[in-house]
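J.: okay, predicted coordinates and the sequence, questions at the end:
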Amino acid sequence: MYYRSTPHPTGIAVLLALSASAFANEVTLPPVTISANGSPTEQSATGRVKGYVAKSSATAGRIAADQVEIAQSLSIVGQDEMKARGVVTSEEAIRYTPGVNVAPWGYDERGTTLFTLRGFSNPAGAYLDGLHQFAGGFGTHIFETYGMERIEVLRGAASVMVGDSEVSGIVNHVSKRPRREMINEVGVGLGDAAQKELRTDLGGEVAGERNVQYRLTARAAENGSRADFHGADAKDSRHYYVAPTISWQPIAGLNLTLLASLRDNKGPAHNLEYIHADQSRSRVLVTDPHFSQFNHQQSRLALETTYQFADGWHYRQQLATAKVDARTDAAWLLAGQGSADPDGNVSRYASRYQDGLRNRNWVHQIEGRFQTGGVQHALAAGIDWHRYLGDNRTSYGAAPDINIRNPVYRPIDQDSLVLSRAGTERVSQTGWFVQDRLQIGAWGADLALRHDKVRKQTHVTTSMSAPDDTHTSQRNQATTGRLGINHRLDNGLVPYLNYGTSFQTQVGQDREGRHFQPAKGKQIEGGVKYQTSDGQSLLTAAVFDQTKENVLTPDPVDQNFSVQTGEVRVKGIELEARYALTKELNLLASYSHIDTKVSRSNGQNLGKQLTLSPKEMASLWLDYSLPQGWGVGIGGRYKGKDFADEGNTLVNPARTLVDAAVWYKHGPWHARLNVSNLGDQDYITNLGWGSPAQGRKINLNVDYKF
């Protein structure tokens, strides 16, 4: 039975408006000093976020800037907030930010980052240190939140920053880096579902070497499945993560930072449930608990170089290589949900996906700050080079039928799996960019331009549905830009206006053999930001209108092909408050109203809302620090109804979930008890897939700093 709730999230909008009005007469913000060297400080765009408000960011531009002066909607979640809310996965980190619908395909025990952002699905829209981590099949980069200093959600067109991307924005994960002050922390975690973990974060200056800093972050965790299915034994998951980094300043002005990471993950492939034709639940697992497995290994090595010339100009370089190898074994429904025969039997098939990914990034950038007349400039220009190689082998075979009234999981013969497709995909993207941030008194402007060339090559060596040894090659290019202006008023308010464009490559050919052109996006956004003089509070409001053109839609002449006449329009409002109401009381609040519409299409989705995109979302988190080291936190997350199919006939009901926390600090000790989904609501997030939501989750963490 579903629990339905329809609160009034607009109350949060009123709260934000009143807060902005009440503090509008505070003094103008002082300028923020942003570290330009490679060793992050408390004020740097990659360093630690004290409390719930980051002062600066480099995700929205090639040059770090004061967050309140960035003319684009941006949310930053730092480690302090992650610990307060008991965050484990990247999805959990961003679920209190506006515009984001996390886990639309259900709770994923693998730790992958799946979400919709401003209405668009972005399963591959995640970035690490500003570099795109391409995904292929079930091979995707998994982000270890304990190894991240912050996670930044940039909403709106971002192609001028990263090239090929969705118009709705990106999520950028920023790695922990060495710093001069000592970091000595060890921790242990316990939780329901047999969860247990050990972690450590160590770092500081190398003894006797002031110009060398190091950091070592590591975490090992195991847990059982929270899924509850009839006749199916739970399968445990475990993963290990280690990330050593070192920073060296061999001569004055030169900084070298080497970042490495390894992650190994093993667990079940998926926990999809069979859904009856009347949309009621069966509590029957679709896959086989013995056959199902997800084995995932990833590694990354990156070198960041910064050199400061005598005249104040900087040269920056990022060189990174990442590797992912994944194997996914699972069983699936042959005819989809609701396909049981009168006796309750459901046909299934087995699959094995073997994915290997190689990502290589190389960014060169020159930047400098100077003045011409009364105009201050922060100029950056450079080249962004990205290469991706994906290797995929897909095998299929028979799987025994399962009876949803009396489920018995019989063994799947792995020898029956037959190679269906094998091939490789190569992507080459090269972008040239220039950006200039201008400041004229209280006025600011952001001018950015980028040109990209993208080449995609596919080589299919084995295929059961097409000729073997098939080569295809596709070349595209696009020019994108951004113009943003803002004005700092005497009362501290900073209104802004932003216009940006994006492009996203699309693979394939139309009926006449012509390659598809990139989808093109454009967005206009207006808003206002306000930050208190102490930098501990930030209020933001944004109104946006974005359009995506050249969208693929069925060819009216031959439905087996597509044409590029589709269009999607998205309009919305986003409000966010990160406010220190007192020294002891903190507030996080967000509200989103996102109206999506397929404005042009030859399919059944014409005039419909985008799938898995709720119109209304809201969240509220309050935490209070009591005397003698105690503290409490309480939060709520509301997601309005959305649709699981393009025709908008399958409705995923609205939900309101409650989270809570209690902590105690004493000297070097810090203990935290976090509970998410306090009411243990048990439901399906996506009726089209049969994706169960995460039930009540309880974690107890104890950290010791020395």
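T.: Noted; the coordinates are in hand.
J.: only C-alpha atoms for contact and neighbour calcs from this point on.
T.: Fine.
J.: now for the helix or strand hosting Leu673, which elements pack on it?
T.: Element membership of Leu673, judged by DSSP states H and E, is strand 669-676. With contacts defined as 3 or more CA pairs under 8 Å, 6 or more residues apart in numbering; DSSP states H and E, the packing partners of strand 669-676 are strand 655-666, strand 697-705.
J.: ok, and here's another one to check against it:
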Amino acid sequence: MAYIRARKHALPLRRNNASALVAFAALVIPAAAVHAQQAEVPATGSPVLPEIKAKAASENVAKPEQVASPKYTAPLLDTPQTITVLPSKVLEQQNRVSLVEALSTVPGITFGAGEGGGGYGDSINFRGYSANNNITLDGMRDSAQYNRSDAFNLEQIEVTNGANSVYGGAGNVSGGINLVSKSPKAENFGRVGLGLGTDSYRRTTADVNRLLGDTTALRLNVMAHGNDVPGRDVEEYKRWGIAPSITFGLNTPTQLTLSYLHQRDENVPQYGVPYYRNAFNNGLIPGAKSSNYYGYRDVDTQEIDVDMFTVVFDHRFSDRFRVRNQTRAQRIDQFLVVNPPQGSYCLASGTLASDGTPCATPGVYTPSGPRGSTRDSSNEYLANQTDFTTEFKTGGIEHTLVTGFSLSHERYRLVNGNSLRNPGGALPNPVLPPMDIANPERLRRPRQLRRDRPHARRTRQRGGLPVRQPEVQRAMGAQRRRPL
């Protein structure tokens, strides 16, 4: 039987292969000699161009050299601390439109979701510690608890890891977050951004900077945004904002910048869907869908108004001494109404989803418990901060000394309650009509509950159950008019 026998040594070169190699070498050697002879002869008659050297500093907009906070005086390379800077160019390229979306790319930061029932603003955890009070805006503490839902007026975001109380104040155990606002520049430019997407996503932004003279510049940022939520029938987010600013004395020793920001958010929040983990159910109850809305769409709302006026005065007495004074007046109003999907769910099998006991209305959800949980808050903040920067020498050692002080007054008011009740708690309470578990838009009550009254609000939004009872509307109106 024939088989292949392994050989440890290479086969001898055949005679015809050796002849081919000799012929190839004979052709290559003369060609190489001719090329060498041609290379030795210098070219004559060719024009010799003068040598040109170009030098320029490369600008990397995605890698800033220094933070904008006046309390840091050295470049990032010479600062012995881990600092992550997210410039506006990176935020635009990655389409990070909110603070939470931007910070989600920074290691060590996590976010709370749902704790406290919503309405408490951004819940940011930095290295295991809450960082809600570790946020500064242009180096000044931004202590209000609200949703920073849009970054249209931010030049960059600076995240400092580790203990940061020297720069950010008491309580900065895990780190600090500094937001840098856009300010006028010494150039003319204009940028417009348009965005369209699925689930009714639409976004428009504009950033225009104009020189009004040699030392004066005006900058205007505007934004309009709206989107639904994938997989949800009713939940939606809408907002708009405007931020004008003007600088006098641009590129001179004395500068004065005036800026204003207004942003309005109008959202329809989603509180959740019926979900039970017990001996009778293992998650979303039968018949319900994660896209359903079990609240009251013309009552549930989240409204946020942000108004902020800032004055920055900067003066350089010399190359080694500078003073910067910043004054800010800020007011943030938040109003939230949500209806948790609490009550009794009678499944199609005729049993309650909570404990499996028999029920008389299969396929019906009867709301009970919290009725229009409401949070109405207002935060007023007035602050002044002064920073002195001095450079001096002792022998051959350079020093930079930063000192300063700040004064602030903050007023916070909060009203909690239930909107879907009569003013003053008078009985009987408004009756909340039941909903169909599979389709919350469908009523299982007499039709008179859907009648429109002259002073009841109407809506054409789809999904959810409209509440048009005048008692409910009056109760919500009385709750909102209650003085803070």
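T.: Happy to help now that I have it. Just so we're clear, the structure is a prediction, and the values are computed from it rather than from any experiment.
J.: give me the TM-score for this pair.
T.: Once superposed, chain against chain, the TM-score is 0.67 (TM-score structural alignment, normalised by the length of structure 2); 367 aligned residues with a CA RMSD of 3.5 Å.
J.: closest one to Met148 of structure 1 among the helices and strands packed on strand 669-676 of structure 1?
T.: strand 697-705 (17.1 Å; CA to CA).
J.: format the helices and strands packed on strand 669-676 of structure 1 as a markdown table; extra columns: distance to Val324 of structure 1 and mean neighbour count.
T.: What follows is these, written out as a markdown table (distance: least, CA to CA, whole Å; neighbours: other CA atoms under 10 Å):
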| stretch | distance to Val324 of structure 1 | mean neighbour count |
| --- | --- | --- |
| strand 655-666 | 34 | 19 |
| strand 697-705 | 29 | 18 |
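J.: hmm, back to that, got the buried residues for the strand holding Leu673 of structure 1?
T.: 670-676 (16 or more other CA atoms under 10 Å).
J.: how about stretch 383-400 of structure 2?
T.: Per 16+ other CA under 10 Å, stretch 383-400 of structure 2 contains these buried residues: 383-389.
J.: so what touches that stretch?
T.: Applying CA atoms under 8 Å, 6 or more residues apart in numbering, the external contacts of stretch 383-400 of structure 2 come out as 70-71, 73, 140, 320-329, 401-409.
J.: corresponding residues in structure 1 for that stretch?
T.: Here stretch 383-400 of structure 2 aligns to structure 1 at residues 361-378, judged by TM-score structural alignment.
J.: cross the buried residues of stretch 383-400 of structure 2 against strands and list the overlap.
T.: 383-389 (DSSP state E).
J.: got those residues as CSV, with distance to Leu220 of structure 2 columns?
T.: Shown next, in CSV, are these (distance: CA to CA, whole Å):
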residue, distance to Leu220 of structure 2
Ala383, 24
Asn384, 24
Gln385, 25
Thr386, 26
Asp387, 27
Phe388, 29
Thr389, 30
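J.: nearest to Phe111 of structure 2, of those residues?
T.: Once CA to CA is applied, the member of these that ends up nearest Phe111 of structure 2 is Ala383, at 28.1 Å.
J.: now the closest one: closest residue in space that isn't a chain neighbour?
T.: Once flanking residues are discounted, Ala383 of structure 2 sits nearest to Ser408: 4.0 Å by CA to CA, 6 or more residues apart in numbering.
J.: A strand includes that neighbour, no?
T.: Yes: per DSSP: H, G, I helix; E, B strand; the rest coil, Ser408 of structure 2 lies within a strand segment.
J.: ok, it touching Ala329?
T.: No: with contact defined as CA atoms under 8 Å, Ser408 of structure 2 does not count as touching Ala329 (9.9 Å).
J.: who has more neighbours, these two?
T.: Remark: of Ser408 of structure 2 and Ala329, Ala329 carries more neighbours, 17 against 13, as counted by other CA atoms under 10 Å.
J.: structure 1: which residue goes with Asn325 of structure 2?
T.: Using TM-score structural alignment, Asn325 of structure 2 pairs with Gln317 in structure 1.
J.: surely its match touches Thr306?
T.: Yes: the pair Gln317 of structure 1 / Thr306 is scored as a contact, 6.6 Å apart, by CA under 8 Å.
J.: show me which of these two is the more surrounded one.
T.: A direct count of neighbours by other CA under 10 Å for Gln317 of structure 1 and Thr306 places Thr306 higher, at 22 against 19.
J.: in structure 2, what range does the helix or strand harbouring the more buried one match?
T.: Taking DSSP H and E as the criterion, Thr306 of structure 1 maps to strand 293-308. Using TM-score structural alignment, strand 293-308 of structure 1 lines up with residues 301-316 of structure 2.
J.: done for today, thanks.
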